[in-house]
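> Show me how the following folds:
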Amino acid sequence: MTARWRITHEDDVARIAPARGPARMDLAVHAAWDVPAPRVEGLSRRRFRVEHARQIRQDLWRALQRTRGFVPVVEVMTDHSGEGAQGDGAVDAGAEAGAVRVMVTAGGRIDAPQAPRAAMEETVHALLSNPENRRRWRRHAARRARPRPGDAL
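Sure, this is the predicted structure:
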């Protein structure tokens, strides 16, 4: 059985894209939100991003699976400067003090010429804006990103 999804992690950005074909973003919706830092302390930042991306991709696919020619691509980046752990200590103006900023680009490749682009963008925006989805994604990512026995610090 071959892998259906390729997970890459470069420059603190986790990307989930199809294993075959280009990882194009013909459709892209951006969103950002804050996660309280105490809820992500001690977690693997890399796994936290990858698990966020995995859950968002699954929900994105469920929402748009009937759209012919759509192949989801999700990128997740986190900014931990709000917790004072990295960088020059500057906090993003949109971030709460002591919070981790999660920045997502969700969309994907559209291979069908007559795809309802506006409706698709609305659907993706609604998916990313839903606070219940964000809580579920955060809980799942935090659970999966906990340190495991034998992990290097």
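> For the rest of this, base every contact and every neighbour count on C-alpha atoms.
Noted.
> The longest strand along the chain: how far from the chain's middle?
For the chain, the longest strand by residue count, based on DSSP state E, is strand 99-110. Relative to the centre of its chain, strand 99-110 is centred 5 Å away, using CA atoms, centre = their mean, to the nearest Å.
> Let's compare: structure for the following, please.
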Amino acid sequence: MAKARWHIVKDGQGGVTVSRKLPARFDFAVEATVPACNAVLLAQQVRQDMWRALQGLRGFLPVVEIVNDGNHCRIRAGGSVNGPLPLVHVQGLLLQILHDPVRRARWIMHAGRF
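Below you'll find the predicted structure:
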């Protein structure tokens, strides 16, 4: 079985976008902020949790964008969907994921707080 390929695009200022296809496209997205940490590791952790929750969504291609301002990382998580999109349900589920204190603690621990 072929290993899934993810595109990791760095912006040169500490930000990163992780997506399945290029160009990354957001049909829907939610945002959250966490303390500054390694943007690539944070994006991969968020993407994994988002994929676990939404893998049943037909045609879903996850995208996670991290913008690092020095003190905080702004997470924009979402993606594109090739098919019907139950927007309210999906956005609500992603908000729960991004604001879950247990997940956030795990992400920050894994991504190494600066």
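> returning to that earlier point: what is the subsequent helix or strand relative to the longest strand of structure 1?
helix 117-129 (DSSP states H and E).
> residues in structure 2 aligned with that following helix?
Using TM-score structural alignment, helix 117-129 of structure 1 lines up with residues 87-99 of structure 2.
> Now Val64 of structure 2. Nearest residue, chain neighbours left out?
Ala77 (4.5 Å; CA to CA, 6 or more residues apart in numbering).
> Residue in structure 1 paired with that neighbour?
Looks like Ala77 of structure 2 aligns to Ala106 there (TM-score structural alignment).
> and what of Gly112 of structure 2?
Gly112 of structure 2 maps onto Ala142 in structure 1, with residues paired by TM-score structural alignment.
> ok but that match is inside a helix, no?
Yes - applying DSSP: H, G, I helix; E, B strand; the rest coil, one finds Ala142 of structure 1 inside a helix.
> measure it to Pro116 of structure 1 for me?
For Ala142 of structure 1, the distance to Pro116 of structure 1 equals 35 Å [CA to CA, to the nearest Å].
> got it, and Val50 of structure 1?
On the measure of CA to CA, Val50 of structure 1 and Pro116 of structure 1 end up 29 Å apart.
> between those two, who's got more neighbours?
Val50 (26 against 11; other CA atoms under 10 Å).
> OK, contacts around the more buried one?
Ile7, His9, Ala14, Arg15, Ile16, Val76, Ala141 (CA atoms under 8 Å, 6 or more residues apart in numbering).
> One more: Leu54 of structure 2?
Counting by CA under 8 Å, 6+ apart, Leu54 of structure 2 makes contact with Phe60, Val90.
> Can you tell me the closest non-neighbouring residue to Ile8 of structure 2?
Here the residue nearest Ile8 of structure 2, using CA to CA, 6+ apart, is Val18, at 4.6 Å.
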